[in-house]
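Q: here is my input; please provide its structure:
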Amino acid sequence: MSPCFDSSAGPKGDNIYEWRSTILGPPGSVYEGGVFFLDIAFTPDYPFKPPKPVTDIAEQTPSPRQPGTTEDAVRAIGTAGSEVTFRTRIYHCNINSQGVICLDILKDNWSPALTISKVLLSICSLLTDCNPADPLVGSIATQYLTNRAEHDRIAKQWTKRYAT
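A: Reported below is the predicted structural model:
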């Protein structure tokens, strides 16, 4: 499956509910030259329910070790719902440090007609054109809007450090 020439996705081993995806940083973007890995976890109700960001289920999935924390939800997500998350660190206003992606089609604009191929295409697009109007990391969105040169410098630095 290749929604844009720079991505792929498929099952991890024999488990059809756990997939791994690879997205190459889009040419001309601050992520160019980077290789980004994503995990995709499904539940049996997919495609009728969207893959959910971890923050949507953090309150529903506390763990005995660290109740109610987002980090805890990351560990518990496998049994709580579907998700699409970055495993490679990335400096992006719509992707937080846990890899959670803020993308409208993973929230209110979900449709069962959306395939993983279309989701990956939307994520590729997000790497080219972020959405600072709907940020997951407000400080990065503010920097993007007020000091674009510094934002781009840091994003390129992170890409070189974590994705190459």
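
Q: for the rest of this, base every contact and every neighbour count on C-alpha atoms.
A: Noted.

Q: quick one, strands of this protein?
A: 7-12, 15-24, 35-41, 83-86 (DSSP state E).

Q: deepest of those, which one?
A: Comparing the strands of the chain by mean neighbour count (mean count of other C-alpha atoms under 10 Å), strand 83-86 comes out on top with a mean of 24.

Q: what is that strand packed up against?
A: If you count contacts as 3 or more C-alpha pairs under 8 Å, 6 or more residues apart in numbering; DSSP states H and E, strand 83-86 packs onto strand 35-41.

Q: one more pass at 10 Å, please.
A: Applying 3 or more C-alpha pairs under 10 Å, 6 or more residues apart in numbering; DSSP states H and E, one finds that strand 83-86 contacts strand 15-24, strand 35-41, helix 54-57, helix 70-80, helix 116-128.

Q: the longest one: how far from the chain's middle?
A: Meaning helix 116-128. 10 Å (C-alpha atoms, centre = their mean, to the nearest Å).

Q: buried residues of that helix, list them for me.
A: 116-117, 119-124, 126-128 (16 or more other C-alpha atoms under 10 Å).

Q: related to what we said a few turns ago, possible to save the strands of the chain as JSON lines with distance to residue 157?
A: Formatted as JSON lines, those follow (distance: least, C-alpha to C-alpha, whole Å):
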{"stretch": "strand 7-12", "distance to residue 157": "22"}
{"stretch": "strand 15-24", "distance to residue 157": "16"}
{"stretch": "strand 35-41", "distance to residue 157": "14"}
{"stretch": "strand 83-86", "distance to residue 157": "17"}
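
Q: let's compare: structure for the following, please.
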Amino acid sequence: MSNAGKRIGKELNECTTDPPAGCKVSLKHEDNLHEWDVYLEAPSNSVYAGGHFHLTLSLPKDYPFKPPVLSFVTKIWHPNVTNDGKGSMCLGMLRPDAWKPPNKIKAVLEMVRHLLLEPNVEDPVEAQVADQYKRDKPAFDKQVKEWVRKYAQKKGAE
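A: Purely as a prediction, here's the structure:
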């Protein structure tokens, strides 16, 4: 097994035996350490409460020297996640110029869950969502709750 494979196996074990709060992690396919399924339960004290989100995590062949790629499979109304059907996520530490090899996937997942509590509206990928958050928080909250009801109920997330 390559060094990357050993590192990924160790991190997978860490994320499955002692997962971050509200997270469940598994391999997408048993024979591929580079593709993970992540199920994330929104924090109960967030506007996303009650939401269960499916994400995919892809690890490049040269991980940990290149960052993982995270995408929301479940649609979400969030300034840091694209609404284009790809669910691409904007997370500072995942930028190639910001990623450091000592970073761990567990910390990435904790940060993703924290973004459900506090979106980063100063660095959005969806400007209209960030503007709504800043200008009309009640409308933002209403839209989030509608999308959680429509797309992120437990039955639709797994």
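
Q: ok, back up a step: wait, which of the buried residues of helix 116-128 of the first structure is closest to residue 104 of the first structure?
A: Closest to residue 104 of the first structure out of the buried residues of helix 116-128 of the first structure is residue 122 (9.5 Å), distances taken as C-alpha to C-alpha.

Q: surely that closest one meets residue 7?
A: No. Residue 122 of the first structure is not in contact with residue 7 according to C-alpha atoms under 10 Å; the separation is 11.2 Å.

Q: nearest spatial neighbour of the residue positioned nearest the centre of the second structure, skipping sequence neighbours?
A: In the second structure, the centroid-proximal residue (C-alpha atoms, centre = their mean) is residue 112; its distance is 4.6 Å. The shortest distance from residue 112 of the second structure to any non-neighbouring residue, by C-alpha to C-alpha, 6 or more residues apart in numbering, is to residue 91 (7.8 Å).

Q: now do the same for the one you found: its match in the first structure.
A: Matched by TM-score structural alignment, residue 91 of the second structure corresponds to residue 103 in the first structure.

Q: shouldn't that match be in contact with residue 120?
A: No. The criterion here is C-alpha under 10 Å, and residue 103 of the first structure misses it with residue 120 at 11.0 Å.

Q: so what sits against both of those two?
A: residue 126 (C-alpha atoms under 10 Å, 6 or more residues apart in numbering).

Q: mind naming the longest helix for the first structure?
A: Longest helix of the first structure, by residue count under DSSP state H: helix 148-162.

Q: tell me how far it lies from the chain's centre.
A: On C-alpha atoms, centre = their mean, the centre of helix 148-162 of the first structure falls 18 Å from the chain's centre.

Q: just the buried residues of it, please?
A: By neighbour count on 16+ other C-alpha under 10 Å, the buried set for helix 148-162 of the first structure is 151-152, 154-160.

Q: list the contacts of residue 120 of the first structure.
A: For residue 120 of the first structure, the contact set (C-alpha under 10 Å, 6+ apart) comprises 1-4, 6-9, 21-23, 38, 84, 126.

Q: redo that, cut-off 8 Å
A: Contact partners of residue 120 of the first structure, counting by C-alpha atoms under 8 Å, 6 or more residues apart in numbering, are 3, 7.

Q: and it, what pairs with it in the second structure?
A: Here residue 120 of the first structure is matched to residue 109 in the second structure, going by TM-score structural alignment.

Q: equivalent analysis for residue 147 of the first structure, please.
A: Under TM-score structural alignment, residue 147 of the first structure pairs with residue 136 in the second structure.

Q: do residue 95 of the first structure as well
A: Residue 95 of the first structure maps onto residue 81 in the second structure, with residues paired by TM-score structural alignment.

Q: what distance do you get for that match to residue 124 of the second structure?
A: Plainly put, residue 81 of the second structure is 8 Å away from residue 124 of the second structure if you go by C-alpha to C-alpha, to the nearest Å.

Q: what touches both of the two?
A: residue 90.

Q: neighbour count: the two, which is higher?
A: The residue with more neighbours, out of residue 81 of the second structure and residue 124, is residue 81; 23 against 20, by other C-alpha atoms under 10 Å.

Q: so how many other residues sit close to the residue nearest to that one when sequence neighbours are not counted?
A: Spatial nearest neighbour of residue 81 of the second structure, chain neighbours left out: residue 89 (4.5 Å); criterion: C-alpha to C-alpha, 6+ apart. Neighbour count of residue 89 of the second structure, defined by other C-alpha under 10 Å: 19.
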